[in-house]
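**Q** Coordinates for the following, if possible.
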Amino acid sequence: MNFKNRIARKLYTRRALAVSDALALAVGARMGQRPNGMQGSAARKPANCENADIFRYTPPHPGLATRRPALKQAKTSRGHSIYRGVVLWHESLLELRVSYLLQTWRDVREIHSQYPRVTFVDAEGKTRTHTFDFYVVFEDGRRLAIAVKMNRKRAEMLEMLARIEAEGICHNGGRRLADETRLMTEKDGNVASFHNCSEILAARETHDPVAVEELRQIIRCTTGRIRFATLLSGCRDVAARRAAVWHLIDLGELVSKGTGRIDELTWLSRGME
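**A** A predicted model of the protein is given here:
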C-alpha cells in the first residue's frame, strides 16, 4: 500500500503488527502452543485470548448499493458513514443528516444506500429509472425505500414516488424490492436533528455501563422534569455522565420535552423503561 504521508504509513504498520500479534496469541491459545517470537506477559498468558474471531478485522462493504457516487464534486458535499459494517454514501449534507437520523431509528436491522434501482413510466409514457438514496430493513422484515430531496421539490417527488409504487417498486417488472416508499426533506434531517443524532451515535460507542446504571438509579428517584445540566452536576466524571444521559435518551428512558436541539438547558423527563 502506497502512503504519501510518513506518519500514516507508520500508524498503519503498527496497527497491522498489533493485529497480527493478537491473532498469533489467539491461535496459540487454541493449539496449546506459544507463538514464536512472542515474549513477555503476552507470551506467558495466551489463555486470555479464547477466540480468534474477536481480533479479525472485517472491512466495511457497500451492501446492496447499485452505484458508488464520486468522492468529489464541486457543488455538493460527498462522503460516507458506516452502519453495522455497511458503507452509507451521501452526496449532500442533507443526505448525511438523514443518514444519521436513520441510524438512530429503533428496530432497524439493516440500512443500505443507493438502493433499490427501480423503473417507472413518467407522464409522457417514457420508461425511467430511479435509484433511492437509502433502503431500511426493520426487525419485523418491513422494507422502506427512502428518497431524499429538498422540500421545494416535494410535489414532483411525490408524483414520481406514486408512479413507482403503481409499478410495484420493481425493476423492469421484476420482484417487489420494497414494501413502501418515503420522501424525506430538510424538515426531517434538520440541523437540530443532526446534532442530537450525532450525540446519540457517539454515546452508543463510548457510554460506560456503570455510569449508565448509576444515572438510571438517579432518575428513578426523581419526579417531574429535570434539566440536562442538573444531571451533570456533582458527578465524578462529567464526560461519562454526559454519554450516559445521551444513551438513556437513545433508549427512550429519558425524553426531551421539546423537538429542537438538546443541550444543557433542555428539560428531560422519564420515559418508557
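
**Q** going forward, measure contacts between C-alpha atoms and count neighbours the same way
**A** Noted.

**Q** Break down the stretch 101-250 of the chain into its helices, ranges please.
**A** 154-166, 191-206, 209-220, 228-232, 238-251 (DSSP state H, counting those that start in this stretch).

**Q** Nearest to residue 177, out of these?
**A** When the helices of the stretch 101-250 of the chain are ranked by distance to residue 177, counting by CA to CA, first place goes to helix 154-166 at 10.6 Å.

**Q** related to what we said a few turns ago, mind checking the helices of the stretch 101-250 of the chain for the one nearest to residue 266?
**A** helix 228-232 (5.7 Å).

**Q** Please spell out which residues along that closest one are buried.
**A** Judged by neighbour count (16 or more other CA atoms under 10 Å), helix 228-232 contains these buried residues: 228, 231-232.

**Q** Pick out whichever of those sits closest to residue 73.
**A** Of all the buried residues of helix 228-232, the one with the least separation from residue 73 (CA to CA) is residue 228, at 39.9 Å.

**Q** Quick check: the closest one vs residue 111, distance?
**A** Distance of residue 228 to residue 111, given as CA to CA, to the nearest Å: 31 Å.

**Q** and if you look at residue 264?
**A** Going from residue 264 to residue 111 by CA to CA gives 31 Å.

**Q** How about residue 80?
**A** Going from residue 80 to residue 111 by CA to CA gives 13 Å.

**Q** let's see this one next to it:
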Amino acid sequence: MKDDIFNGAGDQPPLPSRATRRIAKRSKYSSRGGIVVQLRGWARPRIVFFESKLEQRVLFLLLARGDLIDLWEQPPSIAYWDDEGRRRTHFFDFLIRLSSGRRVAIAVKPAKRASRIGFVRDLQCIRAAMTKDFADDLVLITDQDFTKAEALNAERYHEFSRSRNEMAFERLSDVVRSMSFPTSVGALAKFLDAGDQSFRTVFIAIYEGLLSVDRTMPIDTDTAVYLGVVR
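**A** Prediction:
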C-alpha cells in the first residue's frame, strides 16, 4: 500500500492530518499512506497518516483500544540534549490520550534498528526533557511487541466497525445468554444467523468486550471464543 487514503467515514469529508512534520520521501523501505479515522472524542473524522508498514500496524492496534479518545500522528517535536551534550529534536510517531486522561507519547521503531542506533538511550534523554504539558509518559513500540496476526485482527476490526449492524449486535447480545462457552467463532456466527453480518458482528463483539479470544493468533471461524471482557 503506497500513499493511499482509505475513507471509511461516509459522505462527511474528513479533516486534514494534524501531523507537524513533513512526511518522509518514499523509499523502497517505506509504505506510506493514511486512513480516515473517527474517534469518539472527535466531532469530525480526520485523516491520519503513517510512514511505514510497522507504523500502520501500530496505528491499527491503537485504534482498536476501547479507551482511546485522541490520536495525533507526528505531534510537535521535543527538544532535548543527548548523552553527548548535543542539542537535538525528536518527533514522536503518535501522541494518544486515553479515557483516563493519561497522555502517552509513542515511538515506533523496528527492534533491530532501535538497538543498533542507540535509540533507547536517546529516549531516556527525551524522557528527561519531556514535560507533563506534552505527555505523562513515553513508550517505545517495536515489531517484537505484537504479532502480525494481532495487527491484522485490529485492522479487520477497524474495517468491520465502519459498517456495524446494530440490530445484529443486539441479537448477538441476546444469543450469548443461551449458549455454552467456550465455542468457536464459526458456531457462534452460524447460531446468530445474520447472513454476511454474522462473522463481522462476532468479530466486533470480541473487541468491544462482549466476547474474548486470543488476539495474538488469526481470528477465523475455528477460533475458540469465550464470554467476557478481554483481559
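
**Q** still on that earlier bit, most tightly surrounded among the helices of the stretch 101-250 of structure 1?
**A** Comparing the helices of the stretch 101-250 of structure 1 by mean neighbour count (mean count of other CA atoms under 10 Å), helix 238-251 comes out on top with a mean of 21.

**Q** if we can go back for a sec, neighbour-wise, which of residue 80 and residue 111 of structure 1 wins?
**A** A count of neighbours by other CA atoms under 10 Å puts residue 111 above the other of residue 80 of structure 1 and residue 111, at 25 against 17.

**Q** Just tell me what that one corresponds to in structure 2.
**A** With TM-score structural alignment as the matching criterion, the partner of residue 111 of structure 1 in structure 2 is residue 71.

**Q** Likewise for residue 61 of structure 1?
**A** Counting by TM-score structural alignment, the partner of residue 61 of structure 1 is residue 16.

**Q** doesn't residue 47 make contact with that match?
**A** Yes: under the criterion of CA atoms under 8 Å, residue 16 of structure 2 makes contact with residue 47 at 5.4 Å.

**Q** who's more crowded, the two?
**A** residue 47 (21 against 12).

**Q** so what's whatever residue of structure 1 lines up with the more buried one up against?
**A** Under the alignment (TM-score structural alignment), residue 47 of structure 2 pairs with residue 87 of structure 1. By CA atoms under 8 Å, 6 or more residues apart in numbering, the contact list for residue 87 of structure 1 reads 60-63, 80-81, 112-113.

**Q** secondary structure class for residue 87 of structure 1?
**A** Under DSSP: H, G, I helix; E, B strand; the rest coil, residue 87 of structure 1 falls in the strand class.

**Q** Same question for residue 261 of structure 1.
**A** The assignment at residue 261 of structure 1 comes out as coil when based on three-state DSSP.

**Q** ok, residue 267 of structure 1 - how many residues close by?
**A** Residues within reach of residue 267 of structure 1, counting by other CA under 10 Å, total 19.

**Q** That one pairs with which position in structure 2?
**A** The criterion is TM-score structural alignment: under it, residue 267 of structure 1 has residue 224 as its aligned partner in structure 2.

**Q** Chain neighbours aside, what residue packs nearest to that match?
**A** Distance criterion CA to CA, 6 or more residues apart in numbering; nearest residue to residue 224 of structure 2, sequence neighbours excluded, is residue 184 at 4.5 Å.

**Q** and the one you found, how far is that from residue 220 of structure 2?
**A** Counting by CA to CA, the gap from residue 184 of structure 2 to residue 220 of structure 2 is 9 Å.

**Q** Return the residues in contact with the counterpart of residue 81 of structure 2 in structure 1.
**A** In structure 1, the residue paired with residue 81 of structure 2 according to TM-score structural alignment is residue 121. Counting by CA under 8 Å, 6+ apart, residue 121 of structure 1 makes contact with 127-128, 163-164, 167.

**Q** how far away is residue 121 of structure 1 from residue 137 of structure 1?
**A** When distances are taken as CA to CA, residue 121 of structure 1 and residue 137 of structure 1 turn out to be 26 Å apart.

**Q** Residue 118 of structure 1 now?
**A** Residue 118 of structure 1 is 17 Å from residue 137 of structure 1, where distance means CA to CA.

**Q** The two: which is more packed in?
**A** Counting neighbours by other CA under 10 Å for residue 118 of structure 1 and for residue 137 shows that residue 118 has the greater number, 22 against 18.

**Q** Tell me if I'm right that residue 273 of structure 1 and residue 252 touch.
**A** Yes: with contacts counted by CA under 8 Å, residue 273 of structure 1 reaches residue 252, the gap being 7.3 Å.

**Q** So for those two, which sits in the more crowded spot?
**A** The residue with more neighbours, out of residue 273 of structure 1 and residue 252 and counting by other CA under 10 Å, is residue 252; that gives 15 against 10.

**Q** Grab the nearest non-local neighbour of the match of residue 47 of structure 2.
**A** Leaving out its chain neighbours, residue 87 of structure 1 is closest to residue 62 (CA to CA, 6+ apart), at 5.0 Å.

**Q** Check the gap between residue 56 of structure 2 and residue 99 of structure 2 for me.
**A** 22 Å.

**Q** who's more crowded, those two?
**A** Neighbours were tallied for residue 56 of structure 2 and for residue 99 using other CA under 10 Å; the higher tally belongs to residue 56 (21 against 12).

**Q** That one: which element?
**A** With elements delineated by DSSP states H and E, residue 56 of structure 2 resides in helix 53-63, which encompasses its position.

**Q** What of residue 209 of structure 2?
**A** With elements delineated by DSSP H and E, residue 209 of structure 2 resides in a region that no helix or strand encompasses.

**Q** which ones are touching the aligned partner of it in structure 1?
**A** In structure 1, the residue paired with residue 209 of structure 2 is residue 252, using TM-score structural alignment. The neighbours of residue 252 of structure 1, taking CA under 8 Å, 6+ apart as the test, are 271-273.

**Q** switch to 6 Å and redo it
**A** When contacts are counted by CA atoms under 6 Å, 6 or more residues apart in numbering, residue 252 of structure 1 touches residue 271.
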